[in-house]
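Engineer: Using only what follows, build the 3D model:
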Amino acid sequence: MTDPAKPNNRLQMQAPSYILPMEDTDFLVNRDELRGLRFAVEYYKADMILRDWGVRSTVIVFGSARIPAPEKSAAALAAANTPEARAKAERAAGWVHYYEEARAFGRLVSEEGGALNLVDGQRDNVIATGGGPGIMEAANRGAHEAGAPSIGFNITLPGEQEPNAYSTPDLTFRFHYFAMRKMHLAMRAAALAVFPGGFGTMDELFEILTLQQTQKVTATPVVLVGKAYWNKVINFEALTESGLIDSADLGIFDIVDSGAEAWAALQARGLKPASRKRRK
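Structural biologist: Model prediction:
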């Protein structure tokens, strides 16, 4: 029996204030005043894990999440049982070759860039993507097929968002803050390859181009894959003709048609495979 003469500390033990701060999820997650701390934790978690893996530099791949893998496209075509569904599946099928080019690019960079082997405890030119489906999946898949690690920087979204099955599990991250995710995508980037995409891809591309144009980051090679697409959706020449950018700004990037051409263009712009770095 409880001794009525002895004070009971049950309420004190159960009070939110008594929870260790590091174990108080509600306090850490829901207080506006701790946003800076949450921001720092997102930075350090990914940074420390990448350091543990020896990831010194990355090759970033951006592109649409809506471009299907060939097997998914074939399944969608087979399942289409209305004219509308058939038209949608056929439109998606027209993009499949970009999936295959991104897949080939991821494999080629991983085989030749230095991601396969640690050199003095470091890996260079590791494929890194936004971690989702479509072009991101394709690049991670190519790296996976080469037997190399690759990175997926996922973001928490209102809708269901899951990582693709090909990024290395230990290097598959999830961020709450877009800004921190973008920072991690950029901070180790030795090069950037951008495949066709929508608003998100344009946002990522132009942020990198702006950082380079304004010299806020070290200049890194940039390549856009898909001449027909890029020349159709963006009139780069009109930007220079209008005087809103300098003609030299168009020299920040190349536009090519294949994953192999993209890898060659990045090397022509100064990207060094790890084997060449060792000989310096």
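
Engineer: Only C-alpha atoms from now on, for both contacts and neighbour counts.
Structural biologist: Fine.

Engineer: helix/strand/coil for the residue lying closest to Ser110 once chain neighbours are set aside?
Structural biologist: Among residues not flanking Ser110 along the chain, Ala143 sits closest, at 5.5 Å (Cα to Cα, 6 or more residues apart in numbering). Reducing the assignment to helix, strand or coil with DSSP: H, G, I helix; E, B strand; the rest coil, the entry for Ala143 is helix.

Engineer: The structure of the following sequence is requested for comparison with the preceding one:
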Amino acid sequence: GVMEAGNRGAFESGGKSIGLNIVLPHEQEPNPYITPELCFQFHYFALRKMHFLMRSIALVCFPGGFGTLDELFEALTLIQTGKCRRRPIYLFGRDFWDKLINLEHLVETGMISPNDVHLVHFVETAEEAWAAIVAEYDLDGSQCDEGGGEFAVDV
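Structural biologist: I've put the predicted structure just below:
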């Protein structure tokens, strides 16, 4: 899947990657591309989500099922309510997300404020997402700050 592809890309380029896995009876084992000392197993979804939100500087969501939606909406709710620091949220594949989530309807019915639609950004390619992250944090796009540095600190 997408997570394994990300871990594999980091592995093949000599980088490190983290794996925040959930223990489920019907799911596969952690993929072999995760840096061994950065492979964590969680028993509870809430703790897993807390850890990835604590460490992330952005959230990138690909089309997915209930787990993806759970993680996306938890992050949106925490950012919207100020319970965690803001970070950009990138949704890959606008066609998928527009069919699934009608943000304008949520605004029109008063369920979210008009500014809440700006919590998400749509992207179509990895290059577009990376360029947006580089611009968001004024990074040198040719380098990566290992571990997120100052950007990954929750305040």
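
Engineer: if we can go back for a sec, now do the contacts for the counterpart of the residue nearest to Ser110 of structure 1 in structure 2.
Structural biologist: With the correspondence set by TM-score structural alignment, Ala143 of structure 1 lines up against Ala10 in structure 2. Residues near Ala10 of structure 2 by Cα atoms under 8 Å, 6 or more residues apart in numbering: Lys16, Ser17, Tyr33.

Engineer: From those, pick the one nearest Ile89 of structure 2.
Structural biologist: For those, the residue nearest Ile89 of structure 2 by Cα to Cα is Ser17; the value is 19.8 Å.

Engineer: That closest one: neighbour count?
Structural biologist: Using other Cα atoms under 10 Å, Ser17 of structure 2 has 19 neighbouring residues.

Engineer: State the distance from it to Gly9 of structure 2.
Structural biologist: Distance check for Ser17 of structure 2 against Gly9 of structure 2: by Cα to Cα, to the nearest Å, it reads 9 Å.

Engineer: cool, Cys144 of structure 2 as well?
Structural biologist: Cys144 of structure 2 sits 14 Å away from Gly9 of structure 2, going by Cα to Cα.

Engineer: Helices along structure 1, start to end?
Structural biologist: 10-14, 25-30, 35-52, 70-79, 83-93, 96-113, 135-145, 178-187, 199-213, 227-233, 236-241, 259-268, 274-279 (DSSP state H).

Engineer: Out of the contacts of Ala10 of structure 2, the closest to Gly67 of structure 2 would be?
Structural biologist: Within the contacts of Ala10 of structure 2, the smallest distance to Gly67 of structure 2 is 20.6 Å, found for Ser17 (Cα to Cα).

Engineer: Surely that closest one is in contact with Thr35?
Structural biologist: Yes: between Ser17 of structure 2 and Thr35 there is a contact under Cα atoms under 8 Å: 5.5 Å.

Engineer: Which neighbours do these two have in common?
Structural biologist: When contacts are counted by Cα under 8 Å, 6+ apart, the set common to Ser17 of structure 2 and Thr35 consists of Phe11.

Engineer: about what we covered before: mind putting the helices of structure 1 into a markdown table with distance to Ile252 of structure 1?
Structural biologist: Putting the helices of structure 1 into a markdown table (distance: least, Cα to Cα, whole Å) gives the following:
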| stretch | distance to Ile252 of structure 1 |
| --- | --- |
| helix 10-14 | 59 |
| helix 25-30 | 40 |
| helix 35-52 | 28 |
| helix 70-79 | 32 |
| helix 83-93 | 30 |
| helix 96-113 | 20 |
| helix 135-145 | 22 |
| helix 178-187 | 16 |
| helix 199-213 | 7 |
| helix 227-233 | 15 |
| helix 236-241 | 12 |
| helix 259-268 | 11 |
| helix 274-279 | 23 |
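
Engineer: looking at these, which is buried most?
Structural biologist: Ranked by average neighbour count under the criterion mean count of other Cα atoms under 10 Å, the helices of structure 1 are headed by helix 135-145 at a mean of 29.

Engineer: and the angle for that one with helix 96-113?
Structural biologist: Using axes from the mean of the first three to the mean of the last three Cα atoms, to 10 degrees, one finds that helix 135-145 of structure 1 and helix 96-113 are set 40 degrees apart in direction.
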